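1. When you get a sec, could you give me coordinates for this:
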Amino acid sequence: MLRHVAYSIAPGSLALSRSVLDRAADRRRDDDWLDKAWAAPDTQVAVVIGDKLLANSDRTALRFVSPAEAPEGTRIFLGIDRESGAGQTADGRAVFGILADGEPDESYAGLRELGAVLNDREAGIAVNLIGLANWHAVHTHCANCGEHTVVVEAGHVRDCPACGAHHFPRSDPAIIVLVTDDQDRALLGRNGAWPEGRYSTLAGFVEPGESLEAAVRREVLEETGVIVGPEIEYAGSQPWPLPSSLMLGFYAKAVSTDIEVDADEIAEAKWFTREDLRALVEAGTMALPGSISISRRLIEGWYGEDLTGSW
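-> Here you go, the predicted model:
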């Protein structure tokens, strides 16, 4: 059951959920159109090596190249910029990605560095391309028979030539939740692998046959021993393509406050008032998730304004 919890994430604040490019999925099987789009001089190509994107010198934007300048690699059709007024047809300018081999040099940067500074258009391109790059990297062979797969549909499908299986990119749903109690304190935890003072909201993957609400209750109970009641409110979602997660954000109300951490994933969990949180953050003894994370936005949605300091 979903009920109103009264906190919210500011619209447009989820850095990796922004996108304006039309993915134009209907063009992925149109080889003639794709060939013409690739040959158009104003087509833009984003380049990725591993999980790093080709960026401009000051790391504030992607650096696009022309098809003629693009390196060798797997070609991905990402979509059409319909508002550009350019392009080889009336559709608009085509945008492709190249999954290049090799080691990235200093001209490449990752999503953690770029995500918060890219504009809406480039943020959507970056997340899509990184997600597909990670998927291609681990799906070179058929999960059904083990044969090497081939890339089809402009990089969005891999087919098995032996058994005929079609393999599509997947996103693994994961819940991430800020739990509050009757005193309006927030429950934050520290992963055992993190240094002292680093805290975040609780999160975990949704299991087969499990609803999102059930996943919220199970993860919170498993990790902290806290029982979540009927009040669970969906707050927003954000892709996290490292490698293939879709983070589904929630606010939830606890009906118990005793904490007993699992000592596996969570080494420490505490209830924080707003005053506690602000004092610790300002003193530099507590670090919150970075600005591109949905966790940070959940915390700030509860707190009521932006906070300083991050990992």
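2. okay, CA-based contacts and neighbour counts for the rest of this
-> Noted.
3. What is the neighbour count of Asp264?
-> By other Cα atoms under 10 Å, 11 other residues sit near Asp264.
4. gap between the residue nearest the centre of the chain and Ile130?
-> The chain has Trp240 as the residue nearest its centroid, 1.8 Å off, counting by Cα atoms, centre = their mean. As for Trp240, its distance to Ile130 is 9 Å (criterion: Cα to Cα, to the nearest Å).
5. Tell me the helices and strands packed up against the helix or strand hosting Glu300.
-> Following DSSP states H and E, one finds Glu300 within helix 294-303. When contacts are defined as 3 or more Cα pairs under 8 Å, 6 or more residues apart in numbering; DSSP states H and E, helix 294-303 sits against strand 172-180, strand 228-240, strand 245-254.
6. before we move on, back to that, just give the nearest non-adjacent residue to the residue nearest to the centre of the chain, would you?
-> Leu246 (5.8 Å; Cα to Cα, 6 or more residues apart in numbering).
7. another one to check against the first:
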Amino acid sequence: MRLAASVTFGGSDLDRAAAERKDAAGLARLLAEGGQVVALWRGKPLVAGDPAGGDCALVMLPSGDPVLKPASEAPIFLGRIEGQAVFAQDISSWTPPEPVDEAQIGAFLDPTVQHHPGAPEGTAFRELRAIMTTLSARDAELAATARALGNWHLSHGFCAKCGTASVMTEGGWQRLCPDCGAHHFPRTDPVVIMLITQGERVLLGRSPGWPEGMYSLLAGFVEPGETIEAAVRREVFEETAVRVGRVDYLANQPWPFPASLMIGCRGEAISDEITIDPVEIEAARWVTRSELLSVFAGQHPEIRPARRGAIAHFLLEHWLADRLD
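-> Predicted coordinates for the structure are as follows:
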């Protein structure tokens, strides 16, 4: 797909400098000699700017900044931008001065904002989903990488082989068990997301807990021993009972919520009767091209579009414009 590089989180000029991860002393020097740090609080990056204005930017803090003091582990080495070393550090143990609404933070889209009194003026910790389209390609890749790695460290603190507390190593790209010596690596979960069409219609569904009226493409995890094409056919049939024939790959998107790779595919439906699995989805429906135009224009009486910045929105937008090839 010619325009796939424009997918949010789709990549930029970040040099991941993987060869430098093994040099712990070298990374410490880089950090001390001008390394910049992206701060995360419960997966939310510290950013400057107002998303309502469409322009946010990651805040880069110097090593040793007081904001980073609550960090419980060493910074994660993200790579280099124009030669400059960039790290990320989690400060989730910090308690914001404003009350924390746990229900909001755990929601589909966290609208809350946390201000650190020691951070630069005009900055705040904001939910990445809410600001992803306001970030530059470079900042989006850094934020997605930092969030995915940070979440992995928070949820994988113990050795899966023997249960001993593990330690961060390789610049944050591995965890090592000091007891049995097992190495653990960040996981990425492959997910198929499907543009299922039949003529001038596209199949949309919605999950419980989504904002009212929001519909998107069907999606599901690839299972062990399964091809991408088989996963597309299985997931669509399980969720809607619609059978799919030909499947083609279109594009992909890193999706750090918490750590997936969304594999965008197009599938041709060979049946059209829908019977949903209520355990999997809340509703599904066929939507014509003209209907989808009204959805994107915000004029459909029942359907709201997939969130801008998500690969579902990207694929639907390019299907409407006949730019999938």
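8. What is the aligned counterpart of Phe9 of the second structure in the first structure?
-> In the first structure, Phe9 of the second structure lines up with Leu16, judged by TM-score structural alignment.
9. Specify the local secondary structure of Val216 of the first structure.
-> helix (DSSP: H, G, I helix; E, B strand; the rest coil).
10. nearest residue to it other than its sequence neighbours?
-> Ile175 (6.4 Å).
11. what's stretch 259-274 of the first structure aligned against in the second structure?
-> Using TM-score structural alignment, stretch 259-274 of the first structure pairs with 274-289 in the second structure.
12. distance between the matching stretch and the chain's centre?
-> Stretch 274-289 of the second structure has its C-alpha centroid displaced from the chain centroid by 24 Å (Cα atoms, centre = their mean, to the nearest Å).
13. Please spell out which residues along it are buried.
-> 274, 276, 281, 283-287, 289 (16 or more other Cα atoms under 10 Å).
14. if I look at the aligned partner of Gly301 of the first structure in the second structure, how far off is Cys265 of the second structure?
-> Alignment note (TM-score structural alignment): Gly301 of the first structure maps to His318 of the second structure. Distance of His318 of the second structure to Cys265 of the second structure, computed by Cα to Cα: 13 Å.
15. Compare these two and say which is more crowded by neighbours.
-> More crowded of His318 of the second structure and Cys265, by other Cα under 10 Å: Cys265, with 21 against 13.
16. Chain neighbours aside, what residue packs nearest to that one?
-> Tyr249 (4.4 Å).
17. The one you found pairs with which position in the first structure?
-> By TM-score structural alignment, Tyr249 of the second structure lines up with Tyr234.
18. what about its match, how many neighbours?
-> Neighbours of Tyr234 of the first structure (other Cα under 10 Å): 19.
19. contacting residues around it?
-> 2, 248-251 (Cα atoms under 8 Å, 6 or more residues apart in numbering).
20. Now for those: which two are most distant?
-> Leu2 and Leu248 (13.9 Å; Cα to Cα).
21. So those two - more neighbours on which side?
-> Per other Cα under 10 Å, whichever of Leu2 of the first structure and Leu248 has more neighbours is Leu248, with 21 against 12.
22. pretty sure the more buried one is touching Ile176, no?
-> Yes: assessed by Cα atoms under 8 Å, Leu248 of the first structure is found in contact with Ile176 at 6.0 Å.
23. Name the nearest residue to Val191 of the second structure, ignoring sequence neighbours.
-> Counting by Cα to Cα, 6+ apart, the residue nearest Val191 of the second structure is Phe221, at 4.3 Å.
24. That neighbour reaches Thr227, doesn't it?
-> No: Phe221 of the second structure lies out of contact with Thr227 (Cα under 8 Å); the separation is 11.2 Å.
25. Between the two, tell me which one has more neighbours.
-> Phe221 (18 against 10).
26. The more buried one matches what in the first structure?
-> By TM-score structural alignment, Phe221 of the second structure lines up with Phe205.
27. in terms of contact, does that match touch Pro173 like I think?
-> Yes: if you go by Cα under 8 Å, Phe205 of the first structure and Pro173 touch, sitting 6.1 Å apart.
28. Which parts of the stretch 1-150 of the first structure are helices?
-> For the stretch 1-150 of the first structure, applying DSSP state H, counting those that start in this stretch gives helices covering 31-39, 111-114, 120-138.
29. Now do the buried residues in the shortest one.
-> By that I understand helix 111-114 of the first structure. Buried-residue list, helix 111-114 of the first structure, by 16+ other Cα under 10 Å: 111, 114.
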